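Student: Test case, fold it:
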Amino acid sequence: MNKLIIVLLFLAVCCSQACTPAHTATASTPSKDPIQQFTEETLLRQPGLLPAQVGICLYDPATATYKYNYQGDKYFIPASNTKLFSLYAGMKYLGDSLMGMRYRVTDTALFIIPAGDPTLLHPAYPDQPAIRFLQKAHRNLYLTPGNWQDRPLGRGWAWDDYNDDYMPERSAFPVYGNLIRWMQDTISGSFFSIPDIDWPVRFSPDSSKQGFSVRRDYHNNVFTITEGKSRVLEQDVPFITDGIASAALLLKDTVGKPVGVRQLVPGSGKDGVVYSRPVDSLFRPMMYNSDNFFAEQTLLMVGNQLLEKMNDARVIDTLLNGELKGLPQRPIWVDGCGLSRNDLFTPQDFVWLLDKMSKEFGLARMEGILPTGGKGTLSNYYKADSGYIYAKTGSLSGVVALSGYLLTKKNHLLLFSILINNYTGSGVAVRRQMEQWIHHIRDTY
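Tutor: Sure, this is the predicted structure:
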């Protein structure tokens, strides 16, 4: 009996050992993907990015596969990367040339029908076909409201930035970029503006400040000037558009006759269009300078031509349910430029769009519109060997973004999007870390 018990115990032990997996037979932990490992070391473990939300998407259009996808399907505030979507809309629907304005000629009057063109009387564009046309008109001039159905400021914009030149009001018939350029003559100390205005001007009694500055009242076109003693004696200040009333007032001196405001009169007349300039002459500075105003007006112009309504919400909805319905994730898209923190996009959305744009419009055209290293908003980055990256930047407080095309040293085209929210510390440091990551990808692939 005792021998039987011993044998049974022996067999039980042997069975137990046989059924227990040996540690030496355990598969080793798989090594990390090289991109993942490098990303963790250069980006994700950096002190300023430890509390941040980061999304990275690296896409190979030749194989239609993601080479790296870290939180690529998560939503982020994209800042000015939003302009890529407005750019697509403009390239898709605005044709080869910008519509400067439409018009109707009757026996006694010429009615100006706005088209939203932001280059009208803009100082960056000396050639003004629409103005030449109006100057030659031998009839009474009337500016009509046109198809405007929106607000002067975008949804979610910071109201206290109203005096800053990067946030002029949107309008149906913009003039001078909807900005007044104020200057102080360094010799005489006199002040003047471009254009000349009839609006009230005041002078600040505060003589302690060194910098020249102009501040507009929040609710009125009343400007307060502080005399400057510094070297910079120029400032662009947004004016209140008041629908089309301000544009009509400012047109008077330029065209050499009064411009009234009146609804378009139903009935007969000769209709026509004046085109202002090639579309890429607007798109290039829009992307190189990250021009908010150009992006906003581009979206409104698309609405005007596509829907006969200058309304960004309606044109955005039309785009998302039409040409952009294939996006990996449907974004929350509320403005044309990305000033709003209500905008939410994913990195996968941006690489999808970049792929679509290169296929529809050609990579060469995209390279002519987007800035490369050492140019535009990339002027301080990717300078050593520019011409291999073409990308759109994005910046708000706590937000850094970069999406674009990357040509590797092996002549391999990759699309990428990096969206970072809620970082701490220096934005420049974050951009340098992104630059290091881009260089690594370029050298590796």
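Student: Every contact and neighbour count from this point should use C-alpha atoms.
Tutor: Fine.
Student: Next, the contact list for the residue most central in space within the chain, please.
Tutor: Central residue of the chain (Cα atoms, centre = their mean): Lys83, 2.8 Å from the mean position. Taking Cα atoms under 8 Å, 6 or more residues apart in numbering, we find Lys83 in contact with 287, 290, 295, 336-338.
Student: Quick one: those as JSON lines, columns for secondary structure and distance to Pro168 too.
Tutor: Listed next are those as JSON lines, based on DSSP: H, G, I helix; E, B strand; the rest coil; distance: Cα to Cα, whole Å:
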{"residue": "Met287", "secondary structure": "helix", "distance to Pro168": "17"}
{"residue": "Ser290", "secondary structure": "coil", "distance to Pro168": "14"}
{"residue": "Ala295", "secondary structure": "helix", "distance to Pro168": "12"}
{"residue": "Gly336", "secondary structure": "coil", "distance to Pro168": "13"}
{"residue": "Cys337", "secondary structure": "coil", "distance to Pro168": "12"}
{"residue": "Gly338", "secondary structure": "coil", "distance to Pro168": "14"}
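Student: Quick one: the helices in the chain, in order.
Tutor: 2-19, 34-39, 83-93, 129-135, 245-255, 280-288, 292-307, 312-320, 347-361, 363-369, 427-444 (DSSP state H).
Student: Looking at the ones you listed, spot the one closest to Ser188.
Tutor: Proximity to Ser188 (Cα to Cα) singles out helix 245-255 among the helices of the chain, at 25.1 Å.
Student: Please provide the structure for the following sequence as well, for comparison with the first:
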Amino acid sequence: MLRYISIVCCLVASEMFAQDTLKYAVKDTSNEFEYLSVSELQDRITNILNDSNFLTANWGVVIRSLKTGEYLYQKDEDKLFTPASNLKLFTTAAGLSLLGSGYRYVTNIYAEGEINYSVLEGNLIVQGTGDPTISGRFFDGNIYKVFDDWADSLLQLGINKIKGNIIGDDDLFDETGLGEGWSWDYETYWYAAQSGAISFNDNCIDIKIYYDKKLDSVIVKYSPVVKGIVVINDLVPVSPGAGSTDINVYRERGTNIITISGTFSEGSDTLKTYATVLNPTLFAMMVFKDRLEKKGIKVLGYAIDIDDYDKNIDYSKAQYLFSHYSPYLFEIVKVINKGSQNFFAEQLLKTIGLEKKGFGSAENGILACKEWFTQIGLNPDHILMADGSGLSHLNRVTPKQIVLLLRYMYASKNFGAFFSSLPIAGIDGTLSRRMKNTRAENSVRAKTGYLGFVRSLSGYAFTADGEPVAFSLIVNNFNVPVKLAENIQDSICVLLSNFKRKHLE
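Tutor: Here you go, the predicted model:
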């Protein structure tokens, strides 16, 4: 059994890998629209799907006009498929509908003990509610911005010494950090970061790798640097002609010992990658404690997870100090859908569970989502959710259910936030390199999905008549390069973008 997983595999799973546009991209330099009847359009789509490379695969396709309600194409529309990250459409649609696009996470800071002049004679408590944004993502790359602001708030309150501990209270979420059905060998990589009520930096460390000519060695630097995180550099430099860069990152299970091995070409540019951490709450509190001390606040105690605290916190007796508010949910769902960010999606699912069922767990989130699915006319028996991101191979949906969801959101008050969160063909997100130089560029908005043997694309397109359509294109069980599946999906999107209804005289 392989101990290490290539960074190349990590990038593929993230859906952000570089694409060979010269070989596989769909080109459309024609200035002519396609005047077709619906039956002719269906024949064209059938011909595209009848690619001999996919004889052993399964395609599920639904295309529906949002103007007339007419189904323009259907193939195995009611069969269950593994959706991969197309499941994020369900999570984000439910989140916007159940919580509201203006929802914000609130992290509360309390003092447990008396404050005498400038000294807190006790513990500082951070009560988390699942905010995934405490990172540099919304702060120009400054991963410490939120913690530094908290330190400044304490200083403004006159506190410059804490005699107790820095305690992270993550009890509003469960302790199950990984999703049901996730592969064990995902654990090291950022796309499988553990969820929890307290997080920092997407629950990962950032790793930078480069070759130093003077030292004739490969240098590995990581941040944040805190006690308990051990990074082992087992990289070997190779001359550009003798070998290529082949990096493997592995976090030993149940530890925060991370080994980086393989080869690094002396001619390679600086490489940046990531590794997940164990116990995100403790990780966050350790970094927070370090930032407090850098700001001049002396901490005599330790950074601890509430699970290691020997008594219950009585918030009725604790002193509330201040709160931190996250960006709005309409900004957060952009991170989830445009970049296919799994960690954010898992946090949102548990947040739905917390807000609607009183406790943040995937089970509660899925239960609340399925109740909402029923309310909007989706059959929950045809939507098998194991997580919020689609990383699990246990997820199953039908193409028709996806299109029904897209149609519902099109008519809902949250459509603007939902639509804006989707990648734009040829422009951004996971579609930035697809459908360039076609009419679909800057027109199609859709969510991608990728797992082993799965490629999905579902969203909205506009015909040459300006007619809005919702579509879902899912292929399972193929054994050819994934770009061939993308080529078929992109070809259908371009066909829809060029399509003008032929009116019979």
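Student: And the TM-score between them?
Tutor: Put the two chains on top of each other and the TM-score (TM-score structural alignment, normalised by the length of the first structure) is 0.85; 413 aligned residues with a Cα RMSD of 2.6 Å.
Student: Next one: the aligned partner of the residue nearest to the centre of the first structure in the second structure from Asp169 of the second structure, what distance?
Tutor: Per TM-score structural alignment, the equivalent position to Lys83 of the first structure in the second structure is Lys88. Distance, Lys88 of the second structure to Asp169 of the second structure, using Cα to Cα, to the nearest Å: 28 Å.
Student: for the residue nearest to Arg314 of the first structure when sequence neighbours are not counted, what are its contacts?
Tutor: The shortest distance from Arg314 of the first structure to any residue other than its chain neighbours is 7.5 Å, reached at Gly303 (Cα to Cα, 6 or more residues apart in numbering). Neighbouring residues of Gly303 of the first structure by Cα under 8 Å, 6+ apart: 309-312, 314-315.
Student: repeat that with 10 Å
Tutor: Taking Cα atoms under 10 Å, 6 or more residues apart in numbering, we find Gly303 of the first structure in contact with 89-90, 93-94, 115-116, 147-148, 297, 309-316, 318-319.
Student: Can you give me the distance of the equivalent of it over in the second structure to Glu371 of the second structure?
Tutor: Applying TM-score structural alignment, one finds that Gly303 of the first structure aligns to Gly353 in the second structure. Counting by Cα to Cα, the separation of Gly353 of the second structure from Glu371 of the second structure is 12 Å.
Student: residue in the second structure matching Gly319 of the first structure?
Tutor: That one is not Gly; residue 319 of the first structure is Leu. In the second structure, Leu319 of the first structure lands on Cys369 (TM-score structural alignment).
Student: Do I have it right that that match meets Leu96?
Tutor: No: counting by Cα atoms under 10 Å, Cys369 of the second structure sits too far from Leu96 to count as a contact (11.2 Å).
Student: who touches both of these two?
Tutor: Going by Cα under 10 Å, 6+ apart, residues that sit against Cys369 of the second structure and also against Leu96 are Ile352.
Student: separation between Tyr110 of the second structure and Gly358 of the second structure?
Tutor: From Tyr110 of the second structure to Gly358 of the second structure the distance is 21 Å (Cα to Cα).
Student: okay, the two: which has more neighbours?
Tutor: Using other Cα atoms under 10 Å as the criterion, Tyr110 of the second structure and Gly358 rank with Tyr110 on top: 19 against 13.
Student: which one is the more buried one nearest to, not counting chain neighbours?
Tutor: That would be Tyr320: by Cα to Cα, 6+ apart, it lies 4.5 Å from Tyr110 of the second structure.
Student: circling back to that earlier point, mind giving me the ChimeraX command for buried ones among the contacts of Gly303 of the first structure?
Tutor: The buried residues among the contacts of Gly303 of the first structure can be selected in ChimeraX (16 or more other Cα atoms under 10 Å) with this line:
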select :89,90,94,115,116,147,148,297,309,310,311,312,313,315,316,318
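Student: Please, where are all the strands along the stretch 1-150 of the first structure?
Tutor: Under the criterion DSSP state E, counting those that start in this stretch, the stretch 1-150 of the first structure contains strands at 53-60, 65-70, 97-105, 109-114, 140-143.
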